[in-house]
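Colleague: predicted model follows, preceded by the sequence.
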Amino acid sequence: MTQTELKEFLDSKVDQYNNRDFINEDPVQIPHLFTKKEDIEIAGFLAATISWGKRPMIVKNCLQMMDLLENTPYDFVINHTENDLEKLSDFKHRTFNGIDFQFFILSLKNIYLKHGGLENVFSKGIDNNSLQPAIHQFKKVFFEISHPIRTTKHVSDPLKGSAAKRINMFLRWMVRQDKLGVDLGIWKTISPAHLSCPLDVHTGNVGRKLGFINRKQNDAKALLELDRSLRKLDPVDPVKYDFALFGLGIFESF
């Protein structure tokens, strides 16, 4: 395919998958449960954090998370008591457990009270039109308070080689201006042009078959290759192609 033909093909796949039907089986449905900005971003961050494994189990455990937060994530974060935190102790999703969940609540409280919230933290770290340095800075802020060492593995760092798939997915949800009802686009201080595609096994495999990625590992260097390719196709909204790559991989076995 020529570059023009490839763009037309992928644009058609974006049109096919970037619609509200996508929400039904995807963890992006979790932040859609809320209307308050802070509830949306906290729910989205927690849902993205545990988004690995089979999607039905992810969604089930995300809903359990929201139930434990009494379906008022921001109020719980800001006003929780020690007894409230104790109720989170039995939560488990794969290697993310109650200890991790409790710390996430404590750190989010610190971020909202001391740093102006999640959007403010991420918006300060953008460098060279990329949010990957911002993710690195976010991790430093997230763990600036006393924390369990085990929990640090649940926040990725692109500057240490990670593709940071789950955080990039969360950022896509918060930043991308999607008029079709999937991504929420509630953050106005960050441009969608700075987003990176959430790189997982599906997007990685399809990206390689299409010639976007040469590197074998799904790591930060592979993500940079993918970013460069997708930004050539659409410099304004490059991560819209996440829908195309993911859909081709998981639904069409491309």
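Modeller: Nice, thanks for sending it over. All values reported here derive from a predicted model rather than from experimental measurement. Residues are numbered from 1 along each chain as shown.

Colleague: from here on, contacts and neighbour counts on C-alpha atoms
Modeller: Will do.

Colleague: right, and Gly44 touches Leu33 too?
Modeller: No - checked against Cα atoms under 8 Å, the pair Gly44 and Leu33 is beyond contact range at 9.9 Å.

Colleague: here's the one I want to compare it with:
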Amino acid sequence: MKKSELKSFLEFKAEQYNTPEFIATDPVQIPHQFSRKEDIEIAGFLTATIAWGNRKSILNNANKLMDLLERSPYDFVMNHSEGDLEKMANFVHRTFNGLDLQYFIKALQNIYLKHSGIEHIFTKYAEEESLQPAIHQFKQIFFELPHLFRTEKHVSDPLKNSAAKRINMYLRWMVRNDNSGVDFGLWKDIKPSQLSCPLDVHSGNVARKLNLLKRKANDAKALRELDKALRIMDPEDPVKYDFALFGLGVFEKY
């Protein structure tokens, strides 16, 4: 496929999947249950954190999470008691358990109290070409409170060669304004051009079949390679092609 044909093909597929109908099949439906900015941020972050494995299980457990947060994520994070945290002890999604969740609630409270919120951290540390260094800084801040070492694995670090799929997906939700109602476009001081594609087994396999990616591992080096290819096709909104790559992989078994 010629480069011009590939771009047209991916544009078509991105438009096909970047629609309101996509929401019903995707974890992004969880933050869409809320209208307050901070509720969307927190619901989105916690949902993205557990967004791996069976999609039905992800959605079921993300909804359980929102129930534990009493359907008011920001109010719960800011005003919870120790007794409220104890109710979370039995939560589990794969390797993310109640102890991890209890720390995540404390860390989010600390971020809103001491660091002006999640958006402020990413805006402060964003680089012109990439948000990957900002993800690293976010992780440092997120774990500045006393915590179990095991919990650190649930926030990826691109500077340790992780593709950071889930947090890049979360950033897409918060930053992109796609005019279709899927991504929220809440964070106005970060540009879509700074985003990176959420690279996972599905998008990676499709990208390789389309010769957008040669590296075999889905790691930070592969992400940089894919980002470079997607930014050539659309420097302003490269991660719109995530809809195409993901849709082709998951829904069409391309």
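Modeller: Looks like it came in fine. If you're wondering where the values come from, they're calculated on a predicted model, not measured in any experiment.

Colleague: thinking again about what came up before, more neighbours: Gly44 and Leu33 of the first structure, which one.
Modeller: Gly44 (27 against 15; other Cα atoms under 10 Å).

Colleague: grab the nearest non-local neighbour of that one.
Modeller: Residue nearest to Gly44 of the first structure in three dimensions, not counting chain neighbours: Pro31, with 4.9 Å by Cα to Cα, 6 or more residues apart in numbering.

Colleague: and that neighbour, how many residues sit next to it?
Modeller: Here the count is done by other Cα under 10 Å, and Pro31 of the first structure has 28 residues near it.

Colleague: list the residues that contact it.
Modeller: By Cα atoms under 8 Å, 6 or more residues apart in numbering, Pro31 of the first structure lies in contact with 39-44, 47.

Colleague: Ile167 of the second structure now?
Modeller: 45, 48-49, 135, 155-156, 198.

Colleague: would you list the residues you listed in CSV and tack on secondary structure, distance to Pro20 of the second structure and neighbour count?
Modeller: Below are the contacts of Ile167 of the second structure laid out as CSV (DSSP: H, G, I helix; E, B strand; the rest coil; distance: Cα to Cα, whole Å; neighbours: other Cα atoms under 10 Å):
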residue, secondary structure, distance to Pro20 of the second structure, neighbour count
Phe45, helix, 20, 23
Ala48, helix, 19, 24
Thr49, helix, 23, 22
Ile135, helix, 28, 24
Val155, coil, 28, 18
Ser156, coil, 29, 21
Pro198, coil, 19, 24
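
Colleague: so Glu236 of the second structure lies in a helix, does it not?
Modeller: No - if the criterion is DSSP: H, G, I helix; E, B strand; the rest coil, then Glu236 of the second structure is coil and not within a helix.

Colleague: Gly204 of the first structure contacts Asn218, correct?
Modeller: Yes - Gly204 of the first structure lies in contact with Asn218 (Cα under 8 Å); the separation is 6.5 Å.

Colleague: neighbour count: these two, which is higher?
Modeller: Neighbour comparison, Gly204 of the first structure and Asn218: the larger count goes to Gly204, with 26 against 20 (by other Cα under 10 Å).

Colleague: wait, a helix at that one?
Modeller: Yes - assessed with three-state DSSP, Gly204 of the first structure lies in a helix.

Colleague: contacting residues for it?
Modeller: By Cα under 8 Å, 6+ apart, the neighbours of Gly204 of the first structure are 213, 218.

Colleague: now the one 3 residues further on
Modeller: With contacts defined as Cα under 8 Å, 6+ apart, Gly207 of the first structure is in contact with 213, 226, 245.

Colleague: let's see it at 7 Å
Modeller: Residues near Gly207 of the first structure by Cα atoms under 7 Å, 6 or more residues apart in numbering: 213, 245.

Colleague: secondary structure element for it, which one?
Modeller: helix 201-209 (DSSP states H and E).

Colleague: by neighbour count, which of the contacts of Pro31 of the first structure wins?
Modeller: Going by other Cα under 10 Å, Ala43 tops the contacts of Pro31 of the first structure with 29 neighbours.

Colleague: who are the packing partners of the helix or strand hosting that residue?
Modeller: Using DSSP H and E, Ala43 of the first structure maps to helix 37-49. On a contact count with 3 or more Cα pairs under 7 Å, 6 or more residues apart in numbering; DSSP states H and E, helix 37-49 of the first structure meets helix 73-79, helix 165-175.

Colleague: and the host helix or strand of His136 of the first structure, how far from the second structure on average?
Modeller: Using DSSP H and E, His136 of the first structure falls within helix 132-142. With mean Cα distance after the TM-score superposition for the first structure, helix 132-142 of the first structure departs from the second structure by a mean of 0.3 Å once superposed.

Colleague: the helix holding Gly207 of the first structure vs the second structure, mean deviation?
Modeller: Per aligned residue, helix 201-209 of the first structure averages 0.4 Å (mean Cα distance after the TM-score superposition for the first structure).

Colleague: what residues does the helix or strand following that helix touch?
Modeller: Next along the chain after helix 201-209 of the first structure, taking DSSP H and E as the criterion, comes helix 220-233. Taking Cα under 7 Å, 6+ apart as the criterion, the residues outside helix 220-233 of the first structure that touch it are 7, 158, 161-163, 196-197, 199, 212-213, 215, 238.
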